[in-house]
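Trainee: structural data only, the sequence is not supplied:
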């Protein structure tokens, strides 16, 4: 357990605890099913929140995104001052979003559930679809949460069937990072490429510049990375992994984008990171990468060179970016008292000062409009303009494709396709054809019977 260095009241202490590995033995490639009836998820009766008193404890399942343990300790002190009657505990429920969700899935069959669970963009929908999350439309106002202060596009990411199912917390967009010294050595302008075509013209110059990098461009792999980032490349070519609930995973535009990226590798312009492309970039192994906004603080802390960042490159069909990251949801099986206590903590997290503090110290985007305009964030943007790139890039945001974020296993299937092409040199038609079959089958089995038109 991690405790604060300053004395705190007995009640209201925000503790950090490690959780057991229940459910973490599940295969990483297998996601929770959306099969109805598994956990008894049912329509929730209306609650008269005016007659509910918040519980005195809140358990939060998280993976401490952006290495935010120190931020959580600061939240410990702040929350204790204003909410002495509620004790909040952060529990390490996994090393990443997938592990949290697998643990949550296992817990749904019993009573050992959190009051708040951090769910990523590819996990929350299946739980909402099965009635395993509490709708927040009435709960948030009952706790005094100023819902209208959330960034509208980020809040809307968790809406389905006229309900709000989660709220944004650690939210990001992928951004283009580049090594300014390598750019200068290659005679390039101090900015990111406007288009993929322009980047294609720059890569041979970087390759010939003698920078000592392993490759001019570093590629990421794994869930929450390759498939998320490369939606930009597909969209820029006029394609998509799906159109609403029609799966288009092996469409000509997807295959074209896949072949195009593979050509970067075969020409020696790009290499796939064996670990994390953002960390490798910070270590000087690549001249450029696309990585999460949430990686910015770590990159700046580790890099021995000047870092630049920019919007993602565009394509013939336009310049687009996906949002990503995770938000907090409330399990439906918690009592009204527990749900109201959880929402009380959400109110605290959504206060502009706290939202700004989290963003300042992790690099994630401020999820409230007030935090963006606050004095602390304006100081951050003035001192380190790189932090504002992701916020400005919200103008280019496009809703992620259902095939990736709403179909169970969709992220894993598309990541596997990218990795087959990037790492094994598999023909794009073969790799993406397999992904199309898997995702279509998952949609027909797990989503179509439950989804509302």
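Mentor: Good, I have the coordinates. None of the values given here were measured: they were computed from a predicted structure. Numbering: from 1, shown residues only.

Trainee: C-alpha only now, for contacts and for neighbours.
Mentor: Will do.

Trainee: if we ignore the residues flanking it in sequence, what's nearest residue 285?
Mentor: In space, not counting the residues next to it along the chain, residue 285 is nearest to residue 213; the distance is 4.9 Å by CA to CA, 6 or more residues apart in numbering.

Trainee: try this one next to it:
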């Protein structure tokens, strides 16, 4: 469903394996000139005609179906053709590096995510900031993930976020109000009433895939994890410590259960929630939507009217924070069909096709990257996540990706020790800072 990875994985888990480019840096640096191909004009989006032009799109599995459908519709409007091909994740970074060195023009449109923008930037992607025209309707945090050093290297195709899902039937049986309180501490106080039998109050895969959730808490403080070039660590302060302390209070209150904490990934916690083995979960709409699925693999026993969907609370009253998982479409700077590629990108990320995408009329359902689509009356009626996504989009959603060094491990070690009570929040904070600093120094010395 929704083009998501197989059980036990998530899009963020896939991000862990991005290629380290330090060894190739001298070669890649020599291949960043822009003199080979002129930039396309800002026209496009289906208004122009491109008879006989054959575009190739390098896709992630999540977006291949959407790109294929957008290609069919764009072809009918323009006379061109589109082939949307999946480039396996394990091969993608190596492929991009190879294409940069050889100035390969095989693919006209390229998958883009936060790590690929961070690693490759203007080495392979055109700057679309001026070419796209008005970008104010895109979710701001999605644009941020696809921007490097002021250059917008891709247009957002979708923008998924972490939200809070709860079983309203559990809430009612516990005598709790349906509306969520505004802070995590107030929510933790519900734990004794929600823990019934083997049902946990809330499931989060803290010990195996907990970093995005840590960042969601941290984002509610307004803090910044790293500098833009990831040369400076910026969570070694009170905001970072407050985040560890807030999560620790959730463990101490037994709001976060053991089964959830030890789950392999966020698809696994969604299955716990779907089977009523948890009264709530933090998850993306991609996995949270499986609670409404009739597919036996979703194992859902939750009624359509019993699924509560809300923005995440904050550590302090009046705050909220989450993380965004955005995927975009960039244009190959070495491509020979850049005018047509821009036209296709504008069509696929335009409001008309985005509405089809979120309503499931394009073969799959993905959360729109367009604010106007999230607020659309038909979408709000047909897509139950729209209102919560639009509200959550107002909060800080920064997700810095893992490149160029794998900083997940120190955070996961801290979360695991925190969940077991073997580290205090202060220890987790200090140990994580020290371990990440060592990784940064090693990366800079490579």
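Mentor: Nice, I can see it. Predicted, not measured: the structure shown is a model, and the values here were computed from it.

Trainee: on that earlier part again, number of nearby residues for the residue nearest to residue 285 of the first structure?
Mentor: Residue 213 of the first structure is surrounded by 19 other residues when neighbours are defined as other CA atoms under 10 Å.

Trainee: surely it is in a strand?
Mentor: No. When the secondary structure is assigned by DSSP: H, G, I helix; E, B strand; the rest coil, residue 213 of the first structure falls in coil instead of a strand.

Trainee: hang on, it packs against residue 287?
Mentor: Yes. Residue 213 of the first structure sits in contact with residue 287 when judged by CA atoms under 8 Å, with a separation of 6.3 Å.

Trainee: ok, whatever residue of the first structure lines up with residue 58 of the second structure to residue 81 of the first structure distance?
Mentor: In the first structure, residue 58 of the second structure lines up with residue 61, judged by TM-score structural alignment. Using CA to CA, to the nearest Å, one obtains 22 Å as the distance from residue 61 of the first structure to residue 81 of the first structure.

Trainee: then residue 373 of the first structure?
Mentor: Applying CA to CA, the value for residue 373 of the first structure to residue 81 of the first structure is 25 Å.

Trainee: now residue 97 of the first structure
Mentor: 30 Å.

Trainee: next: residue 133 of the first structure.
Mentor: As defined by CA to CA, residue 133 of the first structure lies at a distance of 30 Å from residue 81 of the first structure.

Trainee: how about residue 172 of the first structure?
Mentor: If you measure residue 172 of the first structure against residue 81 of the first structure using CA to CA, the figure is 30 Å.

Trainee: one more: residue 257 of the first structure?
Mentor: Noted for residue 257 of the first structure: a distance of 52 Å to residue 81 of the first structure, by CA to CA.

Trainee: among the two, which residue is more densely surrounded?
Mentor: Taking residue 257 of the first structure and residue 81 together and counting by other CA under 10 Å, residue 257 has the greater number of neighbours (22 against 15).

Trainee: the second structure: which residue goes with that one?
Mentor: In the second structure, the residue paired with residue 257 of the first structure is residue 243, using TM-score structural alignment.

Trainee: check contacts around that match.
Mentor: 214, 217-218, 315 (CA atoms under 8 Å, 6 or more residues apart in numbering).

Trainee: show me the contacts for residue 49 of the first structure.
Mentor: For residue 49 of the first structure, counting by CA under 8 Å, 6+ apart, the contacting residues are 139, 142, 336, 340.

Trainee: what comes into contact with the longest helix anywhere in the second structure?
Mentor: Of all the segments of type helix in the second structure, defined by DSSP state H, the longest one is helix 425-445. Counting contacts by CA under 8 Å, 6+ apart, the residues outside helix 425-445 of the second structure that touch it are 230-231, 233, 235-236, 240-241, 244-245, 248, 404-407, 410-411, 414-415, 417-418.

Trainee: mind listing what's buried along that helix?
Mentor: 425, 427-429, 431-433, 436-437, 439-440 (16 or more other CA atoms under 10 Å).

Trainee: host element of residue 250 of the second structure?
Mentor: Element membership of residue 250 of the second structure [criterion: DSSP states H and E] is helix 238-252.

Trainee: what's the neighbour count on residue 58 of the second structure?
Mentor: Here the count is done by other CA under 10 Å, and residue 58 of the second structure has 25 residues near it.

Trainee: mind checking which helix or strand it is in?
Mentor: With the criterion set as DSSP H and E, the secondary-structure element containing residue 58 of the second structure is strand 54-59.

Trainee: now do that strand: distance to the chain's middle.
Mentor: Taking the mean of its C-alpha atoms, strand 54-59 of the second structure sits 22 Å from the chain's own mean (CA atoms, centre = their mean, to the nearest Å).

Trainee: quick one: list the elements packing against that strand.
Mentor: In terms of contact count using 3 or more CA pairs under 8 Å, 6 or more residues apart in numbering; DSSP states H and E, strand 54-59 of the second structure is assigned the packing partners strand 81-86, strand 109-112.

Trainee: among those strands, which is the most enclosed?
Mentor: strand 109-112 (a mean of 27; mean count of other CA atoms under 10 Å).

Trainee: so is the most centrally placed residue in the first structure in a helix, a strand, or just coil?
Mentor: The residue lying closest to the centre of the first structure (CA atoms, centre = their mean) is residue 325, at 1.4 Å. Going by three-state DSSP, the secondary structure assigned to residue 325 of the first structure is strand.

Trainee: touching, it and residue 172? I think so.
Mentor: Yes. Shown here, residue 325 of the first structure and residue 172 form a contact pair, counting by CA under 8 Å, at 5.5 Å.

Trainee: number of nearby residues for residue 136 of the second structure?
Mentor: For residue 136 of the second structure, the tally of surrounding residues (other CA under 10 Å) stands at 10.

Trainee: name the element it belongs to?
Mentor: Residue-wise, residue 136 of the second structure maps onto no helix or strand under DSSP H and E.

Trainee: mind listing what it touches?
Mentor: For residue 136 of the second structure, the contact set (CA under 8 Å, 6+ apart) is empty.

Trainee: and the gap between it and residue 444 of the second structure?
Mentor: For residue 136 of the second structure, the distance to residue 444 of the second structure - CA to CA - is 36 Å.

Trainee: again, but for residue 432 of the second structure
Mentor: In this structure, residue 432 of the second structure and residue 444 of the second structure are separated by 18 Å, where distance is defined by CA to CA.

Trainee: tell me which stretches of the stretch 101-250 of the second structure form helices.
Mentor: Along the stretch 101-250 of the second structure, the segments classed as helices by DSSP state H, counting those that start in this stretch run 114-120, 140-145, 168-173, 184-188, 191-194, 206-209, 211-219, 238-252.
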